[in-house]
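**Q** I'll drop the sequence and a predicted model, then ask my questions.
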Amino acid sequence: MKNDPKYLKLLSNRLPNAAQVGKEIILLEALLSLPKSPELFISDIHGEHETFQHMLRNGSGIIRQKIAELFGGKLGDKDLRRLAALVYYPHEKLQIIKKESPDLEGFYMDTIQKLVSIAYEFTSIYTKRKIDRLLSSEYGLIISELLQGEALGERKREYKEKLLKTVIEIGECDELIIALAEFIQRIAISKIHVIGDIYDRGPGAEAVMDSLIDYHAVDIQWGNHDIVWMGAASGSLACMANVIRLSLRYANTDTLEKGYGINLIPLASFALEHYKEDKSLIFNPKVNPEDLLNESEHWLNRIMHKAISIIQFKLEEQLIERRPDFGLSHRKMLSNINFTTGEIQIEENAYTLKDTYFPTIDPKHPVKLSKEEEDLVVKLSESFQQSSKLKKHVQFLFEKGSMYHISNDCLLFHGSIPIDEHGDLAHVDMLGKKLKGKQYLDFLDKIAREAFSGVEQTPENNLAVDMMWYLWAGPQSPLFGKDKMTTFERYFINDTSIHKEVKGFYYHYRDDPATIAKILADFDLDPETSLIINGHVPVVVRKGENPIKAGGKLIVIDGGFAKAYQEQTGIAGYTLIFDDQGKQIIAHLPFESTDKAIEDEVDILSSETLYSYSHKPLKVADIRDGDKIKDMIEDLKELLHCYRSGLLTERFQPQNS
């Protein structure tokens, strides 16, 4: 037999007799003939939860397209926009429309019919099993009957009309409309691939995570901004300090305080005690001052920002000292300050510091935490460790996430692959191993999981926890991909030439088809038919940069989803849709607000570029997911043979007497 008997016996636990196996084979064979369902690829969300949730509600524009296809010749632009807004925000929009409708029964009948037509168009490419899983428990049966009525047309018209009239009579129309709209949202996209960086900068990363957890099919490729939060939740003090510093830098402490219940009052008290006389403005947040509530909050944010930054530099330097294998001794900053002259020595040059007010630094022991800092770090760490919601979200990142993912001949990773100066995969010396490409990313993936799930306070776990910080800021980290993170220099040194963070050779060669072919081959993908989808470094559309690189073998979909990047990039992010027509790159303009979307029916404006397409619509059998189904069918045929030949005994449920 091709298959291991032990495997077939385990498979028999799910399908205990030949009849059930035969049914499963029939359904899977039929599934191969269906059109490929739409997948959404999105990157660098950076806490922009309103925009992200609108993107889920409108299926990255797919729902709007479908509405235009179905009703474009029958409805004007205003009615099309109103119908779309109702699908996106049914609870809120329904109340507005009802107040403006003179004929409420007519509105209900017409609206439900249109929603059923939209839903039917999306369900036509799915199996009944998939549709049933996505239907709500309360109205699933009614929606299922309406969809069947849509399929049968005139043969079931009277039944469908009677069903709708009864729904109106008993006052259930609002609930049915909401259920239909939410079903359309779920069915529009079969799977979401998040190419990293859910966290930092924007105000609602925890809300983004809640939406992803609630979605029916998600995978995540960790970004550097995700890994620093994962490190903080795993017990890395250096990662924790970075998380708090970034939150203050972007005046975004709501995610910490309201989202995760992290208590920052001890940090505020510490800053008031030790930094209240600080006059420097270099720790002002990277937001417009008017975005803060008042002048006092602006001042408090600034001194808290400086206090945690100094703690971060101390913790990072301690980590560098205890991990000489990381090769970062040249990145010690505090140890190289001359506190008498106010200068710092970096390599061959001395630089004058912009700020020399260091009330918590002992010049004789600059990286040692003061007693008050030690107590503060303990309190902050306990707050992180005790946050059940943070633990839940990080657990989800580990369950659904990884360093990379392969989906239908697409290699997904957030940042980069280490490449040498010749455009070949570089061997990286890390923790006594010399690895490259896929092997290196697999090794780092395992290290990250050890940090979160390993036995605490063992040497292996302590090393893995420190590695989480390296994955955030280390030069050989594929998630970071630069020679250094110049946080200290950008705060304290005027000379901007020393602020530069040099990208790795990957970014020099990512437009070279030969290098991309080597990467794809290393991940066991065919360079002729596969491609890479990346995030991490925004595509600067304003300067004419193209997201399609290496002759179409690499696509960068970070176009500035975070508002902090949009002035630089000129757009508000890319998404990529891969459906039965091929791959479609969508460039989005900034999202105004949820209120605007509901009240004024303002959607995210976007433009589509059909990047690649098939000469005929793609079916499930044509993609890599189809290959997995074909393999499963072969396994099931082996199991069926075992039942029919008596190698395995069939089991049947006892019938009720």
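**A** Cool, got the structure. Residues are numbered from 1 along each chain as shown.

**Q** make it CA atoms for all contacts and neighbour counts henceforth
**A** Fine.

**Q** Relative to S387, how far out is N17?
**A** 47 Å (CA to CA, to the nearest Å).

**Q** More neighbours: which of the two?
**A** N17 (20 against 17; other CA atoms under 10 Å).

**Q** show me where the stretch 351-500 of the chain has helices.
**A** Assigned by DSSP state H, counting those that start in this stretch, the stretch 351-500 of the chain shows helices spanning 371-385, 388-400, 437-453, 459-473, 487-492.

**Q** Next, format the ones you listed as TSV and append mean neighbour count.
**A** Shown next, in TSV, are those (neighbours: other CA atoms under 10 Å):
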stretch	mean neighbour count
helix 371-385	16
helix 388-400	17
helix 437-453	19
helix 459-473	22
helix 487-492	16
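
**Q** here's the one I want to compare it with:
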Amino acid sequence: MIFYDENNLDIIEKDLRYLQLLSREYPTISSASTEIINLQSILNLPKATEHFISDIHGEYESFTHMLRNASGVIKRKIDDVFGNSLREEQKASLATLVYYPERKIELIKEKEHNLEEWYRITLYQLIELCKNVSSKYTRSKVRKALPSDFSYIIEELLHDQDDKVDKQAYYNGIIKTIIDINRAPEFIIAISNVIQRLVVDRLHIIGDIYDRGPGAEIIMDALMKHHSVDIQWGNHDMLWMGAAAGCEACIANVLRISLRYANLHTIEDGYGINLLPLATFALEFYSDDPCKNFIPKTLNKDISKNELNLLAKMHKSIAIMQFKLEAEIIKRHPEFKMDDRLLLDKIDTEKWEIDIYGHNYKLNDSKFPTIDWNDPYKLTDREQELIEKLTSSFVNSEKLQRHIKFLYGKGSIYLVYNSNLLYHGCIPLNKDGSFREVKIGKISYSGRELLDRYDRLARDAFFFKSNTNNKKYGMDMMWYMWCGEDSPVFGKVRMTTFERYFIDDKLAHYEKKNYYYQYRDDENVCKNILAEFNLPPESSHIINGHIPVKTKEGESPIKANGKLLVIDGGFCKAYQPETGIAGYTLIYNSYGLLLTSHEPFGAIKNAIEEDKDILSSTVILEHVTKRKRVEDTDIGKELKKQIADLEKLLIAYRKGLIKEDSNQIE
């Protein structure tokens, strides 16, 4: 605690106006003293558990299960509480019940012969488990997490005193009454949800919620219901943010990627965006084009041949429009230095070849019905009409706008939290490992200042009124952050979209990464990055996503002697053949850091019916002998400031600088 010298009143008098405001909340010496004692006791509690997940890419079933099982934390808690007193299959069944209480209870009702006995045993098990997970919190915090219907009963049961026989009979009576009045299912659901709520205090999403998988909007709904979450924007998130703001080039990219993976569920069903105008356009202009290079990656989806053909035509239609819309931005901003991405006018339409970066490549396609080769970047009247309709659908989708506002409200390009630096992509670096200077407008930025500037521009794109210069520039910058060389969420020299569609030679597909990816295994460079963000280099970490770790090739997610952790391991099914696993997650509790790798997840239905959890392997990255306390965290720093202010208020009361509220004095 910070005890101020009562004879030195300079600090007190300087803050007197603020202390007078504080006295409204703590109007007496007694109330201020009580709060100091309360806050000081909180500082001594164990640090709460944080859960880190990255690169979800719409895989809502895997994400839902990972969220519910807290990357194995609940399973470990069950092991801690019950040890060898339960068989492994009993522990697995209990864990599934905590994850999916409603659906598991329905199955139990069908199979269990003595349901009352099952209720009794299960209620006692859940209460013991809940006692364990609530032990690191104050009663006040636990009380706030309790459902109103059962808050009093749960609170009573959590503070059971086993050594008192009379009390034990009282608690047994509560359990019996819950079962007798047929409230056991509801109570089990309620306490399971409390366990899920308390087992992880803070959820960190290190970017890329959107694209590829089928349920990004389901994930967003779940995040909006979460009690404590922050999001570091990924490049795919920023693309959707730009689309929701009305950036036409971002909209074209969003649609192209959705069509590339035959994933229109989020677009049409999730956000109600009407793709009939695009389908009609595609059938009219590409009716005799097989669009073979645009057949979607179906990932074993059951899609008919006719539907695939339609999706391919829509896919090619929006890709060509994308190249035209991107050209408008490139021409508006020569400072982007992206003229090398203007490729349509480089096509030799007699030989159907293109010369780029000193190489001549044969094109695999010569059907471009919507391109005027005298002015290849000009949208046709029909394309202009189509993009206006699509833009209207994006900016007027109520659910999309609500989700994107949440991304802005809970998100940022980076976050500094509890001695960890969280960001999705990279910190742009030079060849020598120094921070790369990037000129935006008339000012050059690097390191932390560069990311701060990009963050501000992303907000300008969405929150400024339409048709203002700030909004237009912000929207162009959103597109640049999706695919520009100096973007911290992209991290590559160029995005070779055109080449991947129209050139078979894979040499043309190569996307050179920023020098950051050469240096992220260099401990000194990582320490410089941490210092740039005002973190102590020796005791801090960088937590990173974006580039999948190729585990099956022997790549480790642990870089720079443990200074940097990459937790993108292939959550997205499209990446799993490349990575060999189904993602990494990270747990940071009072004992240290645990990195968990996960095998591919089947389905929630199998998890419930067969008690099948995600197969995971956990590596302890750091283990401390002395548990971290709340006082060691960012919240602890804030609580210490509050304690210091309250101590000053006590002195002000005692010196008569502020009068106690006589009506509040007992």
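**A** Thanks, I have the structure now. Keep in mind that this is a model prediction, so the values were computed, not measured.

**Q** for the helices of the stretch 351-500 of structure 1, which one sits closest to L115 of structure 1?
**A** Nearest of the helices of the stretch 351-500 of structure 1 to L115 of structure 1, taken as CA to CA: helix 388-400 at 31.9 Å.

**Q** which element is the aligned partner of R143 of structure 2 in structure 1 on?
**A** Counting by TM-score structural alignment, R143 of structure 2 corresponds to D132 in structure 1. Assessed by DSSP states H and E, D132 of structure 1 sits inside helix 128-134.

**Q** Mean deviation, that helix versus structure 2?
**A** Aligned to structure 2 and superposed, helix 128-134 of structure 1 gives a mean residue distance of 1.5 Å (mean CA distance after the TM-score superposition for structure 1).

**Q** Now find how far off-centre that helix is within its chain.
**A** 25 Å (CA atoms, centre = their mean, to the nearest Å).

**Q** who does the helix or strand following it touch, helix- and strand-wise?
**A** Downstream of helix 128-134 of structure 1, the first helix or strand assigned by DSSP H and E is helix 140-152. With contacts taken as 3 or more CA pairs under 8 Å, 6 or more residues apart in numbering; DSSP states H and E, helix 140-152 of structure 1 sits against helix 104-123, helix 157-169.

**Q** okay if I get the helices of the stretch 351-500 of structure 1 as a markdown table plus distance to A587 of structure 1?
**A** Below are the helices of the stretch 351-500 of structure 1 laid out as a markdown table (distance: least, CA to CA, whole Å):
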| stretch | distance to A587 of structure 1 |
| --- | --- |
| helix 371-385 | 37 |
| helix 388-400 | 26 |
| helix 437-453 | 30 |
| helix 459-473 | 28 |
| helix 487-492 | 31 |
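
**Q** Show me which residues of the longest helix anywhere in structure 2 are buried.
**A** Looking across structure 2 with DSSP state H, the single longest helix is helix 305-332. Neighbour-count burial for helix 305-332 of structure 2 flags 308-327, 329-330 (criterion: 16 or more other CA atoms under 10 Å).

**Q** How about stretch 410-428 of structure 2?
**A** 410-415, 418-428.

**Q** Count the neighbours of S12 of structure 1 for me.
**A** By other CA under 10 Å, the residues close to S12 of structure 1 number 23.

**Q** Am I right that it is in a helix?
**A** Yes. Assessed with DSSP: H, G, I helix; E, B strand; the rest coil, S12 of structure 1 lies in a helix.

**Q** Regarding the nearest residue to it once chain neighbours are set aside, which helix or strand does it belong to?
**A** Counting by CA to CA, 6 or more residues apart in numbering, L639 is the residue found nearest to S12 of structure 1 once chain neighbours are left out, at 7.4 Å. Using DSSP H and E, the element containing L639 of structure 1 is helix 624-645.
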